[in-house]
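> this one's structure only:
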């Protein structure tokens, strides 16, 4: 078990590092927290990526086959809550642009790689949520539910996902490459989507 944890998580960390750094540079968080308007725009861009991608991940039949509860990991509802709290109507939300250059998640391991990116973003959201509250005053109730996803359950949710990743690799060793490819493709697509907008 420990060997599996080391292999897949170390591979994901190191082989997607460059794409991860490019995504962080594209997000440019300090500039996004300068005003309520720039923060709202960042959430809209995140929504434009998550809204078309997340359903493709969550719809995989393999989650049920593995008895893994995937529904609680949905982030689109939190983004919709935040955007509504910050002034979006159902009509303006529906009119937001959505990414069409999504990663090709043609297998369950590829979907796992994509979820690794989204769950990692959730892990980093804990730090972001504190910055949002400190600089803009938003709470999970008033516009920062997305970055505060899972609340006090963040650690256990991350550990459960890590363990699941490891179990899949141990059961299907050949899946590791597809997991890494899926993660890399998701980082790249997310970064390209964010970078396609002017600051």
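Looks like it arrived, so ask away. Nothing here was measured: the structure is a model prediction, and the numbers come from that model.

> use CA for all of it now, contacts and neighbours both
OK.

> contacting residues for residue 112?
By C-alpha atoms under 8 Å, 6 or more residues apart in numbering, residue 112 lies in contact with 57, 165, 179, 182, 183.

> same thing but 7 Å
By C-alpha atoms under 7 Å, 6 or more residues apart in numbering, residue 112 lies in contact with residue 179.

> alongside the first one, take a look at this:
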């Protein structure tokens, strides 16, 4: 497994770090996307509430990473990107009571944590499509779909700033492999949550 990942990393040496990470996690990411769409999270508000539960649990997992001093040093402005509170408001908007959740990941080394953050931040970029689907249910940036809202600076610019900082990190090849495994673990975590909550 590690040897296969090393071969893939060698093949992508001319790509940026984010491009390599995307390529290394594409299969796991694609499997998750298809599973989420099969769950029909935007069929009605009841299904969407289940989707919020998935998102809430995942973002509770990554919230400590957004608050970590070392990760904020590596990725300036990281703390303000956390969407956990927006999710809690979304759940309340739909009449739910958000649980007080802690992270289930346990301690993560910085490289592995960077992989989890890649998944969380990438999901915000993809949220533009989900936001349109939520609007069909009468939800908006101010009610029920706050966590899907783009940044005031623009969703694309916000992502590019993250990518730029990520690409400039000084990581060894071993750390890049750890980040890729962290990202795959994050995708698997969301997949497991979808299976658990949607059934």
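Everything's here; your move. Given the structure is predicted, the values throughout are model-derived calculations rather than measurements.

> care to give me the TM-score?
Superposed pair, TM-score by TM-score structural alignment, normalised by the length of structure 1: 0.83. Supporting alignment: 187 aligned residues with a C-alpha RMSD of 2.4 Å.

> what residues of stretch 144-153 of structure 1 count as buried?
144, 145, 146, 147, 148, 149, 150 (16 or more other C-alpha atoms under 10 Å).

> so which residues of structure 1 form helices?
Counting by DSSP state H, the segments of structure 1 that form helices are 2-15, 17-27, 29-32, 36-58, 62-65, 76-85, 90-94, 108-136, 154-171, 175-195.

> okay, those helices in CSV with distance to residue 100 of structure 1 next?
Below are the helices of structure 1 laid out as CSV (distance: least, C-alpha to C-alpha, whole Å):
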stretch, distance to residue 100 of structure 1
helix 2-15, 25
helix 17-27, 17
helix 29-32, 23
helix 36-58, 8
helix 62-65, 24
helix 76-85, 17
helix 90-94, 15
helix 108-136, 15
helix 154-171, 27
helix 175-195, 9
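
> most packed of these?
Most buried of the helices of structure 1 by mean neighbour count (mean count of other C-alpha atoms under 10 Å) is helix 175-195; its value is a mean of 23.

> circling back to that earlier point, nearest to residue 102 of structure 1, out of the helices of structure 1?
Among those, the nearest to residue 102 of structure 1 by C-alpha to C-alpha is helix 175-195 (6.0 Å).

> can you list contacts of stretch 50-64 of structure 1?
69, 70, 71, 76, 98, 99, 102, 108, 111.

> now which residue in structure 2 aligns to the last one?
So that's residue 111 of structure 1. The alignment partner of residue 111 of structure 1 in structure 2, by TM-score structural alignment, is residue 113.

> got the contact list for the nearest residue to its match once chain neighbours are set aside?
Computed as C-alpha to C-alpha, 6 or more residues apart in numbering, the closest residue to residue 113 of structure 2 that is not its neighbour in sequence is residue 182, at 6.4 Å. Applying C-alpha under 7 Å, 6+ apart, we find residue 182 of structure 2 in contact with 112, 113, 115, 116.

> centroid-nearest residue for structure 1?
residue 118 (2.1 Å; C-alpha atoms, centre = their mean).
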